[in-house]
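**Q** Output the structure for:
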Amino acid sequence: MSHSLTPEHEELRRTVEEFAHDVVAPKIGDYWERHEFPYEIVREMGRMGLFGLPFPEEYGGMGGDYLALGLVLEELARVDSSVAITLEAGVSLGAMPIHHYGTEEQKRAWLPALCSGEALGGFGLTEPDCGSDAGGTRTTAVRDGDEWVINGTKCFITNSGTDITALVTVTAVTGRKDDGSPLISSIIVPSGTPGFTVAAPYSKVGWNASDTRELSFSDVRVPASNLLGEEGRGYAQFLRILDEGRVAIAALATGLAQGCVDESVRYARERHQFGRPIGANQAIAFKLADMETRAYTARLAWRDAASRLVSGAPFKKEAAIAKLHSSTVAVDNAREATQIHGAYGFMNEYPVARMWRDSKILEIGEGTSEVQRMIIAREMGV
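**A** Model prediction:
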């Protein structure tokens, strides 16, 4: 399968590459050090139309596809992952559920602001006692007349507490099947709804310039019309959303891996020891060759999964492969980049230190590496 880019895709990639280097790179280190959300950069991304890339023009989108989104995420993550994950979560997890499963009224009410980047949406799935076992959701929503009454807690939710967060879509148990298993539904909860409490930002190892919070719901009442999709189908809906999101995360991870290559090649040319650039040493040159090979194969994997998604072909296994491989590659390349930089790689003023700390979560978020192996094996019929 060919993965050459169309002129339109290549133009988009180059535009975002320039934006990442000219706008994001000079500023993001300070945001990252201060654990501060980069509103200025996010606003500019919104003006560029990046949050609306894969959505129809009738809802304020750009009419693009998931390959376009992946290209943008890869280029952003070559410079910084906090900015990239803000976009990824805003599109794949915040707006995409409404696009796929929302009523026409819900789409027109929420998508224009989400596509413009003027608002962000969160994806409330994970709970303190419910991570990989998403079917073990304990948050409940009980129907009371024309309202849902929601109680429970969600954790590790991206884009859930910014000044521009407009909503969080949460999964909740809304009933039981005949066999006693839960009926899980998806419900839109607007920010500021009484009883909906957003905790202070987490103190994280990485992704310091992105917003991640715990959410609690205490007798939160929202209109019955805020149900997203069919009642009892929320779990199945979010499995599809996660499949697509894994393609996006794979592109992001590839970008981080390639960013490690970029920084390491630059450093290997500039850093002199024993009278010559360290890149002249075979030990360093071979590390760089292996890093480039890993990034190259990760790119092939996510683009293949994205091409299948765009064409309407089955892509669950390929998305899991891409996510598993690229996240491993990101961690490996970040480790090697730090080693090449030596003690400087341990200093936060160098991008590779940030990349090293940002990389590990890629093996955990949106499905751990172990979960990806489970999916791949099942798709193989094992």
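**Q** from here on, contacts and neighbour counts on C-alpha atoms
**A** Noted.
**Q** any idea where the strands of the stretch 101-250 of the chain begin and end?
**A** Ranges of strands within the stretch 101-250 of the chain are 120-124, 140-144, 147-158, 165-176, 182-190, 196-198, 212-223, 227-228, based on DSSP state E, counting those that start in this stretch.
**Q** Which single helix of the chain contains the most residues?
**A** If you go by DSSP state H, the chain has its longest helix at helix 234-270.
**Q** Following the chain onward from whichever strand or helix holds residue 310, which element is next?
**A** Here residue 310 is covered by helix 282-311, with elements defined by DSSP states H and E. For helix 282-311, the following helix or strand on the C-terminal side (DSSP H and E) is helix 316-341.
**Q** after the longest helix of the chain comes which helix or strand?
**A** By DSSP H and E, the next helix or strand past helix 234-270 is strand 272-273.
**Q** Now do that following strand: everything it contacts.
**A** For strand 272-273, the surrounding residues in contact (CA atoms under 8 Å, 6 or more residues apart in numbering) are residue 278.
**Q** What is whichever helix or strand comes after that strand packed up against?
**A** If you walk from strand 272-273 toward the C-terminus, the next helix or strand you reach (DSSP H and E) is strand 276-277. Counting by 3 or more CA pairs under 8 Å, 6 or more residues apart in numbering; DSSP states H and E, the packing neighbours recorded for strand 276-277 are helix 234-270.
**Q** Out of the strands of the stretch 101-250 of the chain, which one sits most buried?
**A** Ranked by mean neighbour count under mean count of other CA atoms under 10 Å, those are led by strand 120-124, which reaches a mean of 30.
**Q** mind checking how far it is from the chain centre?
**A** Centroid separation between strand 120-124 and its chain, computed with CA atoms, centre = their mean, to the nearest Å, is 11 Å.
**Q** Give me the angle between it and strand 182-190.
**A** Using axes from the mean of the first three to the mean of the last three CA atoms, to 10 degrees, one finds that strand 120-124 and strand 182-190 are set 160 degrees apart in direction.
**Q** before we go on, could you also do this sequence so I can check it against the first one:
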Amino acid sequence: MDFNLSEEEVLIQATVHELAQEKFKERSQKIDEESLFPEQNIKELAELGLLGSIIEEKYGGAEASTMSYSLILEEISQACASTSVIVSVTTMVGLAIQRSGNEEQKQNYIPKIAEGQTLGAFCLTEPNAGSDPSSMKTTAKLEGENYILNGQKLWITNASHSDIFLVMANEDPKLGRKGISAFVVEKSKIKSGTFTIGPPERKMGLNGSHTSAIFFDNLLIPEENRLGGKGEGLGIALKSLDTGRIGIASQALGIAQAAFDSSVNYAKEREQFGQAIGKFQGVSFKIADMKMKLDTSRLVTRKAAWMNDQGLNHTMESSIAKAYATEAAFDITAQAIRVHGGMGFSKELPLERYHRDIQATLIYEGTNEIQRLVISRNLGL
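**A** The predicted structure is shown next:
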């Protein structure tokens, strides 16, 4: 594995770093406090072609490496984690269609996502189907040349801002997971039935990333909107999560890096007992531990991204990266608050926001307990 980034990757990283630090960072507090959707951030990313960074050029993307994608999300997350979640989910939907769709589906849907005409929403979780997606109750019944969808989904990122929804539904509940198929629902082209989007959930963090429940009531979609073959839906979803988990690890890296940088600077500037607090081992050892966890997180995340770029199976490595990086970031953001003392607890600094935002990364796209299950099964246990 070559640890050096390519010239293109370095350029992409520098471009996103400048944009995030100069524009996103100053908007992030207001976005969090008022639960504002970061529309301007998304617009600026779309103008740079970063909503389709790993989408093929012929579908409007930049066809960059998975490593570039990881760097993009890391840099965005250092300034505004809510924005990175929106980008991550949108990319995951576009990539799933590119991987599993036919040519007509690819031409119809992917450019709209890659060029920023709309966002994508990934619809898997339900009230009784979280870590166990095979328990989903949403159904898809084929009638003539159309499917009729009924059911509901929970915790759908981008729901109120998307037109393209990747929905997993069960065609044959008797088959369990083998009956699940994937469908593309284009909200603006619904002709029959109802598609209801609930209000954004009130959350602990990531407040600029709006998350809602959605409801299908006899929703009619053309048979041609099925993605892949009958019963292939769960496989499509899980394959998407392999890449998505690299994105979550990258988000955690960005948040942790921001907390770490702030802690190092504060430890050098803040003085007590006649010297900088970083001179005291009680502080310096905390920061040393933060550095070890941060660098290890970056290594496992980049390994997973590199493996994906090489066309290697990376299911286990993505789970390792997601679980380790998010838990490390949880510890790093908690320690950053302690390094900053009372100011860390204050909303005047973003440290408390970092710690709130990181909580969701331990849960979505598969809880870290599920990541451990994936890892152990890949070890033959």
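**Q** So after superposing, what's the score?
**A** Overall, the chain-to-chain superposition scores 0.96 on the TM-score scale (TM-score structural alignment, normalised by the length of structure 2); 378 aligned residues with a CA RMSD of 1.3 Å.
**Q** returning to that earlier point: buried sites along the helix holding residue 310 of structure 1?
**A** Applying a neighbour-count criterion of 16 or more other CA atoms under 10 Å, the buried positions in helix 282-311 of structure 1 are 284, 287-288, 290-292, 294-309.
**Q** elements contacting it?
**A** Using 3+ CA pairs under 8 Å, 6+ apart as the contact criterion, the neighbours of helix 282-311 of structure 1 among helices and strands are helix 66-77, helix 234-270, helix 316-341.
**Q** Can you convert those into JSON lines and add a column each for distance to residue 218 of structure 1?
**A** Formatted as JSON lines, those follow (distance: least, CA to CA, whole Å):
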{"stretch": "helix 66-77", "distance to residue 218 of structure 1": "36"}
{"stretch": "helix 234-270", "distance to residue 218 of structure 1": "21"}
{"stretch": "helix 316-341", "distance to residue 218 of structure 1": "35"}
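**Q** how about these, which one is nearest residue 157 of structure 1?
**A** Put simply, out of those the one that sits nearest residue 157 of structure 1 is helix 234-270, at 14.0 Å, with distance taken as CA to CA.
**Q** what's the mean distance for the closest one versus structure 2?
**A** Helix 234-270 of structure 1 differs from its equivalent in structure 2 by a mean of 1.1 Å after superposition (mean CA distance after the TM-score superposition for structure 1).
**Q** Now do the contacts for the aligned residue in structure 1 for residue 185 of structure 2.
**A** Residue correspondence, TM-score structural alignment: residue 185 of structure 2 in this structure matches residue 189 in structure 1. If you count contacts by CA under 8 Å, 6+ apart, residue 189 of structure 1 has them with 167-170, 222, 226.
**Q** Out of those residues, the closest to residue 97 of structure 1 would be?
**A** Relative to residue 97 of structure 1, and with distances defined as CA to CA, the nearest of the contacts of residue 189 of structure 1 is residue 169, at 8.2 Å.
**Q** any idea which residue sits dead centre in structure 1?
**A** By CA atoms, centre = their mean, the mean C-alpha position of structure 1 lies nearest to residue 88, the distance being 3.9 Å.
**Q** what's the angle between the helix or strand that one falls within and helix 66-77?
**A** Element membership of residue 88 of structure 1 [criterion: DSSP H and E] is helix 81-88. Angular relation of helix 81-88 of structure 1 and helix 66-77 on a 0 to 180 degree scale: 160 degrees, by the same axes, to 10 degrees.
**Q** Need the residues that contact helix 81-88 of structure 1.
**A** With CA under 8 Å, 6+ apart as the contact definition, helix 81-88 of structure 1 has outside contacts at 32, 38, 42, 50-51, 73-74, 76-77, 158-159, 207-211, 245, 248-249, 252, 256, 355, 358.
**Q** Ok, stretch 372-381 of structure 2 next?
**A** With contact meaning CA under 8 Å, 6+ apart, stretch 372-381 of structure 2 is reached by 315-316, 319-320, 323.
**Q** How about stretch 148-160 of structure 2?
**A** 86, 89, 119-127, 137-142, 169, 197, 200-201, 209-221.
**Q** which residue numbers in structure 1 go with that stretch?
**A** By TM-score structural alignment, stretch 148-160 of structure 2 lines up with residues 149-161 in structure 1.
**Q** With stretch 327-341 of structure 2 instead?
**A** For stretch 327-341 of structure 2, the aligned range in structure 1 is residues 328-342, judged by TM-score structural alignment.
**Q** What residues sit buried inside the matching stretch?
**A** Of the residues in stretch 328-342 of structure 1, those buried by neighbour count under the rule 16+ other CA under 10 Å are 328-341.
**Q** quick revisit: tell me how far the helix holding residue 88 of structure 1 lies from the chain's centre.
**A** Worked out by CA atoms, centre = their mean, helix 81-88 of structure 1 lies 6 Å from the chain centre.
**Q** Could I get the buried residue list for stretch 248-266 of structure 1?
**A** Neighbour counts over stretch 248-266 of structure 1 (16+ other CA under 10 Å) mark 248-265 as buried.
**Q** Now find how far off-centre stretch 242-251 of structure 2 is within its chain.
**A** Between the mean C-alpha position of stretch 242-251 of structure 2 and that of its chain there is a distance of 6 Å (CA atoms, centre = their mean).
**Q** Over to stretch 9-16 of structure 1?
**A** For stretch 9-16 of structure 1, the distance between its averaged C-alpha position and the chain's averaged C-alpha position is 20 Å (CA atoms, centre = their mean).
**Q** so where in structure 2 does that stretch end up aligned?
**A** Using TM-score structural alignment, the partner range for stretch 9-16 of structure 1 is residues 9-16.
**Q** Quick check: the matching stretch compared with structure 1, mean distance?
**A** Its aligned residues in structure 1 lie a mean 0.9 Å from stretch 9-16 of structure 2 after superposition (mean CA distance after the TM-score superposition for structure 1).
**Q** can you pull the buried residues of that stretch?
**A** By neighbour count on 16+ other CA under 10 Å, the buried set for stretch 9-16 of structure 2 is 9, 12-13, 16.
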